[in-house]
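Visitor: give me a 3D structure for the following:
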Amino acid sequence: MNQYSKEAFINLLEDKLTRQRRKYLEDATDKDLYYVISSIVKDELIPKWLDTQERYQQNETKQVFYLSMEFLIGRLLETNLLNCGLLDTCKEALLELGRNPEEVFKNEHDAGLGNGGLGRLAACFLDSIASLSYAGHGSGIRYRYGLFEQRIIHGNQIELPDYWLKEEYPWETRKADEAVEVQFGGKVHLHKKQDGKFEASYEQTDKVMAVPYDVPVSGYQNNVVNTLRLWSAEISPETSDFLSGPNSQYYHHLDHTHSVEQISGFLYPDDSSFEGKELRLKQQYFLVSSTIQGIIKKFKTDYNLPLSSMAEKIVIQINDTHPSLAVPELMRLLMDEEEFEWDEAWEVTTNVIAYTNHTTLSEALEKWPVSMIQNLLPRIYMIIDEINERFCQGIWFDHEELREKIPELAIIADDQVHMARLAIVGSFSVNGVARIHTEILKKKEMKDFYTLFPSRFNNKTNGITHRRWLLQVNPCLSRAITDVIGPQWIKQPNKLISLLRYSNDKPFLEKIDRVKQKNKQALANLIHEKTGFTVDEESIFDVQIKRLHEYKRQLLNIFHVIYLYNELKDNPSLDLTPRTFIFAAKAAPSYHLAKEVIKLIHHVASIVNHDKSINDKLKVIFLENYNVSLAEKIIPAADISEQISTASKEASGTGNMKMMMNGAITLGTLDGANIEIKDLVGEDNIFIFGLNAEEVLNYYQNGNYVAKDIYHTDDRVKRILDQLNHGEFGAEEIEFKDIFYNILYHNDPYFVLKDFDPYIESHELVERAYRDKQTWQKMSVTNIAYSGKFSSDRTIREYASEIWKLN
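Guide: You can find the predicted model right below:
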């Protein structure tokens, strides 16, 4: 690890500026500096990258490949500087040159490779795998456009293209020599050979080239650099020659080019149409086929073993159901390309593939129409059909007690291919991502599969990389921690528990409070810059930042805001600690109700924020275009972490961990990792309210919840809903009738009204605790101290020892 002095770093920077950008320092823009510093860092990483790969190859090290449709990696310059030990030197050098480091760093566009918690988790996992010196790599798609760039116009979410690759991305390296071919459609013929084995031949297929772009994944100051491989869809040379030949049709050529480029064009194309669904399926197969072809090639090169021993050296971890086609694709490659017989191929496949489940939501457990897979992936459908047939026969003959359950267990049922079922049947490990989530899978959602395969099911509670989410985003807090317990926590996050010794140390508590105030001031400045609103830095910063979905219940949060506003209008002298409610969220483009909630938040904000009669006791802020970089500004400033999903719906959550690690207090339901946070910090250091998972599941099962009863008996609830229904928070009277009718006439499917009263009570407890400064500071330090348990280093050690069997 090179350790440059500030002067040496400046000299190197100036030298590269003249050679690479043809500019002297005084003429260089912040963008020039960003690219030059990235080049310096990449020069540091490449030799370590090559050494790491060579070491794995020479030692024949077992490796894990993490397949995910999302990798929400954010910006990489600061992370890579930190991991190379150059962050402080770089910042000092820039300040010496009269430049603001933050202005330089923000020239990097957030990589448009993910949407929410699933993708951010994958990014944290890659960081921990490298930092713990494990041999592990990510595999995803190089989307040219991210989810979308969110703009809010008159309260409405407007989606603009997120063309994050419009400028050079300095971290990627194109590896055209390692491209592979992926085939769609066409016809498949099975021929019986003389030796009795079957041989598959393909004709009239659409061939697509999958070209890898490799991004380095640096470990924290340990000389390990793993790889995030992103696949880009391009026209294969063979197809290109055919289409542009003398008899070609120019417009057909353009159509084909467009359809190929779409495969790696957009993250999560709109699947409300047949074409959108088909494109998503194409993306999923493109990811798994290109990745597994690459893995097999690598296995043959790196290991002096037959392919039948693949499980000794390779694990493929599929992140949620999106890459479930890895199961039939590995079978296809082993049988059709490597001449394995079925049983041998199945033995390899089911010992190589492991599956992480992230949800109990039925709409997120993917299903594809049989006809779509038959047409788009005919050979893959044949294999899925055979897997299903053998699996169902196995139940019929070996598990008489489950015979009647076969329709609920079959991979192909109701003219649909059920991807979660395929992933469970075709893997050796199925893990949930929080203790309660795994128990719900075992006892409710996947109970019969658990009966069949009890040893496959296990729990791996999610984690976050503390290097990004504490050391990097909150340097002042990190220094304060290091000053009292030393730097060991950076490599051993469980050492944060030593902070408990200082939870009654008044000077330390005051220091932590000053750090929080500084972070709140920085966020207040950002809010003013982005929205024009001035917020009270002494107010409680109450934060809910996550994807907009009904089960995450941003609606419950904004109902509480309306309730407080009504209270203040009735009694302007009400003794209320000033509150700043901070929201950030994107709604899926076709998710009407979620977009209505965004609009409601904005309409409430426009009334509350301009009402002088409430004396600035309430402010409502919605920060548009939520992404990793924005989260990095909000999280260090949060006082309250809103984790209020309907119990049983949030598999784990990771925002709860990030805010806890930065000293925010969790206000949440007994759901996901909230339960494990409560068990660690104790009931005095968290605010828990509302229905638990068992109560929610009982209501769903028994149907004995009536939302209208609460509407008719709770005046606060009735007033809020009537205000919505009568247009008090909208430009027109009909503005929010959809929300009104969904609550009362679709019976409040996520129990917003049922949990309203306990939610209000919990906020009263927040108010009381916040007024006692020393109590609040002690709660904050206690949360930081216990947050080491939620480092992704702990999660990855559990995966590595219990599932992957890595050294």
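
Visitor: C-alpha from now on. contacts and neighbour counts both.
Guide: OK.

Visitor: show me the strands in the stretch 301-450 of the chain, by range?
Guide: Counting by DSSP state E, counting those that start in this stretch, the stretch 301-450 of the chain has strands at residues 314-319, 353-356, 367-369, 412-413, 416-418, 429-432.

Visitor: can you tell me what sits against the longest one?
Guide: With CA atoms under 8 Å, 6 or more residues apart in numbering as the contact definition, strand 314-319 has outside contacts at 62-69, 118, 122, 299, 324, 326, 352-357, 804.

Visitor: hang on, the earlier thing: now the strands of the stretch 301-450 of the chain as a markdown table including mean neighbour count and distance to residue 598?
Guide: Supplementary listing: these in a markdown table, determined by neighbours: other CA atoms under 10 Å; distance: least, CA to CA, whole Å:
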| stretch | mean neighbour count | distance to residue 598 |
| --- | --- | --- |
| strand 314-319 | 24 | 29 |
| strand 353-356 | 26 | 31 |
| strand 367-369 | 17 | 29 |
| strand 412-413 | 20 | 37 |
| strand 416-418 | 21 | 33 |
| strand 429-432 | 26 | 30 |
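
Visitor: mind putting those strands into TSV with distance to residue 485?
Guide: Output for the strands of the stretch 301-450 of the chain, formatted as TSV (distance: least, CA to CA, whole Å):
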stretch	distance to residue 485
strand 314-319	36
strand 353-356	36
strand 367-369	51
strand 412-413	56
strand 416-418	50
strand 429-432	34
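
Visitor: before we go on, could you also do this sequence so I can check it against the first one:
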Amino acid sequence: MFSSVPEFKAAFVSKLEMAYGTTFEESTRREQFQTLGTMIREQVSTNWIKTNEMYRISGKKQVYYLSIEFLLGRLLRHNLINLGIEQIVSKGLGELGIELDKLEEFEADAGLGNGGLGRLAACFLDSLASLNLPGHGCGIRYKHGLFEQAIVDGYQVELPEQWLKHGHVWEVRKGDEAEEILFWGHVESSIENGRLVFRHVNPEIVTAVPYDMPVVGYHTKTVNTLRLWNAEPSKFTAHSDILKYKKDTEAICEFLYPDDTHDEGKILRLKQQYLLVSASLRAIIKSFKKKKRSIFELHEHTSIHINDTHPALAVPELMRILMDDEGLGWDEAWHLTVNTLSYTNHTTLSEALERWPERIFRPLLPRIYMIVEEINERFCRQLWDRHPGSWELIESMAILAHGEVRMAPLAIIGSHSINGVARLHTEILKEREMNNFYRVFPDRFNNKTNGITHRRWLMKANPKLAGLITDSIGPGWIKDTLQLEELLQFKESGAFLEEIGSIKQANKERLASRILEKTGIAVDPASIFDIQVKRLHAYKRQLLNVLHIMYLYNRIKEYPNYDMHPRTFIFGAKASPGYYFAKKVIKLINSVALKVNNDPVVNGRIKVVFLENYRVSLGEEIFPAADVSEQISTASKEASGTGNMKFMMNGALTVGTLDGANVEITELVGRENIFLFGLSAEEVLEFQRNGGYHAQEYYHYDRRIRTVVDQLINGFFPDTGNEFSEIYDSLLSYNDQYFVFRDFSSYAEIQEQVGKSYLDRAGWLKKSLVNIAKSGYFSSDRTIEEYAKDIWHTEPVIIK
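Guide: Model prediction:
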């Protein structure tokens, strides 16, 4: 590794000129970025090789984290920080006339994820490597990601993400480690040597080619691997229509979450999920067998984790490999499968628990369907023995029912551990959503509250705040984030609080410049930056936020002298392409912005901004600049949330319901340092069990609600016609499923309290400091240590 600035400069210039056959002076910024990225990757290769070799000889348990998403963000500066050479490289580039910040912008955000699920997976990989734990990621190399979002006339427009347009400097193609994946065809059985064997006949074969990326730990020699699979045509397939076969094959890894409202999309999603699972498990078993261990020891040396239901096919696929390829009997294979696999549930929403039509699943994956059918039959028989005659119970827990294959029951039945991602979430799973399974497998359920990597979300995103913390309490917090609590000694230090305030103000000014550059909207950095950035979904209630903004606008119009501290409401969110309600909410936010931002009566007291194409690199600018963090999901619906943790770690104060990890945030910071409102989870669940909520009553008796809801359809927004009738109907005709009306008054009151609290600068900064100091618990290092100890039973391996 580079030990000095002159050494780095010489190596950089030499590498660039050799690679591109040009002088340094004539090189482009992109060539300079590619050169630097290649140098870093090559520098870590020695430790990458050593890590894999050390894992091979150590005998410690290997962890493989299967996830349909890995939302990595840019890796250039992150890797420099973890390698401990950021200052050397930054100074060296500066002496060559290059700004590292400008160079970093040539790296595209990897299009491998969408929201919190994928970002959590990325944080976990960082923590695994930084804690010297032998853990790797397995995902898919999407050519065009989810989509690149543009806002045109207030509407979301989806464009292909071109993140691979210039290649990806961090990946290494491993063509010799490709796996052949089988779809369609049929299964034949026969008796050979007294044993029943199965053959997959006339399949369509797809080649899964791995692309490996190094995952660099912080100030350690550990370099783990993220393996991404790409679907390519197989030379072993004879196809009557080779062009169609090539097109269908390449479509598998074209986009994340293809629209599955039609059969074609459902087939594509199932192909994605099986390709990820089958290729990963085949490679894992091959790696295991190279160590000359008995296959019966698989669960003692290997842990395979299913992140949400997307990789649930790992259950039948591992069974298939153990029985068909390794020759094990059912009971032996089942014992190994259950004790090797573990599963994280990420939702309480029944519609988010995947189900696939049997009429599609069965012909696409014929051997896998046979195994799923057998797992289901055996499990239902066990249930019948325990609860004879309980048809409804068995039906509710079956993997196969009503012509569907249910992935959550498959993952639960086939795993030795099922965990929720916040204490409240886990309790809801155990006591309500998955209570039947909890009663059958009480020892399998456990909680692992989510976390975030402070190395990206504080050290990288907010270096001035990270520097102030280190100067004040020393660098120990970087390895042990609970040491952030030492900041509480400065609660009464006016000078320290002002330093925090100055850093926040500088971050707000930076974001204001970005907003002006991207949207043309000038916002006041002295205003309250009130921010809601996350995936757009009805339960996350961006709608509650925007209806409240409409109420504030109406209040100012009615009382032009209404006194309120200026507030800038900032949104960022992508709506799934087929989720039309969510797309209507985006249009509404932008319509409100157009109305509010151009009304002279409002005079800057409210500004509304929708930042398009929300992603990790944009989040790194947003979180440090936030004063207020909007975490306003309907209680009981958000499993955990991780945006709440990122805002908290950067000193924003939470406006939120007692939902997900907000509950644990409240316990840590105290109710005086968070702004809570709305129904509790138990109250929401009670309404859902027994009814009693009538949206029409709130509409008729609360003039504020009636006014803003009528404005959706009465021409208040010019040239929108019936644009928002779907939103109007969701609130009134369909009885406001997410209790927006019920929580509206409480939300308006707490927002008024926020405005008053902000005027007490010292008090606000003290609350901000408490949030930063208590955020250490939400480090993904703590979460991963719990996974390693309680679920995976693996230990660190020190690379020497």
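
Visitor: what's the TM-score here?
Guide: Here the TM-score for the pair of chains, by TM-score structural alignment, normalised by the length of structure 2, is 0.98; 795 aligned residues with a CA RMSD of 1.1 Å.

Visitor: if we can go back for a sec, nearest to residue 400 of structure 1, of the strands of the stretch 301-450 of structure 1?
Guide: Of all those, the one in closest proximity to residue 400 of structure 1, counting by CA to CA, is strand 412-413 (19.3 Å).

Visitor: in structure 2, which residue range corresponds to the closest one?
Guide: Here strand 412-413 of structure 1 aligns to structure 2 at residues 400-401, judged by TM-score structural alignment.

Visitor: now do the matching stretch: distance to the chain's middle.
Guide: For stretch 400-401 of structure 2, the distance from its own C-alpha centre to the chain's C-alpha centre is 29 Å (CA atoms, centre = their mean, to the nearest Å).

Visitor: over to stretch 197-208 of structure 2?
Guide: Stretch 197-208 of structure 2 has its average C-alpha position 33 Å from the chain's average C-alpha position, going by CA atoms, centre = their mean.

Visitor: quote the end-to-end distance of that stretch.
Guide: Start-to-end span of stretch 197-208 of structure 2 (CA to CA, to the nearest Å) is 25 Å.

Visitor: list the contacts of it.
Guide: Contacts of stretch 197-208 of structure 2 with the rest of the structure, by CA under 8 Å, 6+ apart, involve 178-191, 229-234, 236-237, 249, 275, 279, 324, 367.

Visitor: looking at these, which are in helices?
Guide: 249, 275, 279, 367 (DSSP state H).

Visitor: export those as CSV, with columns for distance to residue 603 of structure 2.
Guide: Shown next, in CSV, are these (distance: CA to CA, whole Å):
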residue, distance to residue 603 of structure 2
249, 55
275, 55
279, 59
367, 66
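
Visitor: check those residues and tell me the two furthest apart.
Guide: Applying CA to CA across these, the maximum distance is between 249 and 367, 20.0 Å.

Visitor: how far away is residue 127 of structure 2 from residue 137 of structure 2?
Guide: Between residue 127 of structure 2 and residue 137 of structure 2 the distance, using CA to CA, works out to 12 Å.

Visitor: between those two, who's got more neighbours?
Guide: More crowded of residue 127 of structure 2 and residue 137, by other CA atoms under 10 Å: residue 127, with 29 against 26.

Visitor: can you confirm the more buried one is in a helix?
Guide: Yes: under the criterion used here (DSSP: H, G, I helix; E, B strand; the rest coil), residue 127 of structure 2 sits inside a helix.

Visitor: which residue sits closest to it, ignoring its sequence neighbours?
Guide: With sequence-adjacent residues excluded and distances taken as CA to CA, 6 or more residues apart in numbering, residue 127 of structure 2 is closest to residue 781, at 5.1 Å.

Visitor: what lines up with the one you found in structure 1?
Guide: Residue 781 of structure 2 maps onto residue 793 in structure 1, with residues paired by TM-score structural alignment.

Visitor: tell me how many other residues crowd the equivalent of residue 7 of structure 2 over in structure 1.
Guide: Matched across to structure 1, residue 7 of structure 2 falls on residue 8, judged by TM-score structural alignment. Applying the criterion other CA under 10 Å, we find 13 residues in the vicinity of residue 8 of structure 1.

Visitor: ok, now residue 264 of structure 2?
Guide: 12.

Visitor: then residue 377 of structure 1?
Guide: A total of 21 residues lie near residue 377 of structure 1 under the criterion other CA under 10 Å.

Visitor: please apply the same query to residue 169 of structure 2.
Guide: Burial measure for residue 169 of structure 2: 20 neighbouring residues, criterion other CA under 10 Å.

Visitor: give the aligned range of stretch 212-220 of structure 2 in structure 1.
Guide: Going by TM-score structural alignment, stretch 212-220 of structure 2 sits over residues 214-222 in structure 1.

Visitor: quick check: end-to-end length of the matching stretch?
Guide: One end of stretch 214-222 of structure 1 sits 20 Å from the other (CA to CA).

Visitor: now, the contacts of strand 314-319 of structure 1 that are in helices?
Guide: 118, 122, 299, 326, 352.

Visitor: so which of the ones in helices among the contacts of stretch 197-208 of structure 2 is the closest to residue 2 of structure 2?
Guide: Nearest to residue 2 of structure 2 among these, counting by CA to CA, is residue 279 at 37.1 Å.

Visitor: which residue in structure 1 lines up with that closest one?
Guide: Under the alignment defined by TM-score structural alignment, residue 279 of structure 2 corresponds to residue 290 in structure 1.

Visitor: show me the contacts for residue 784 of structure 2.
Guide: 124, 127, 128.

Visitor: and it, how far from residue 443 of structure 2?
Guide: The spacing between residue 784 of structure 2 and residue 443 of structure 2, counted by CA to CA, is 20 Å.
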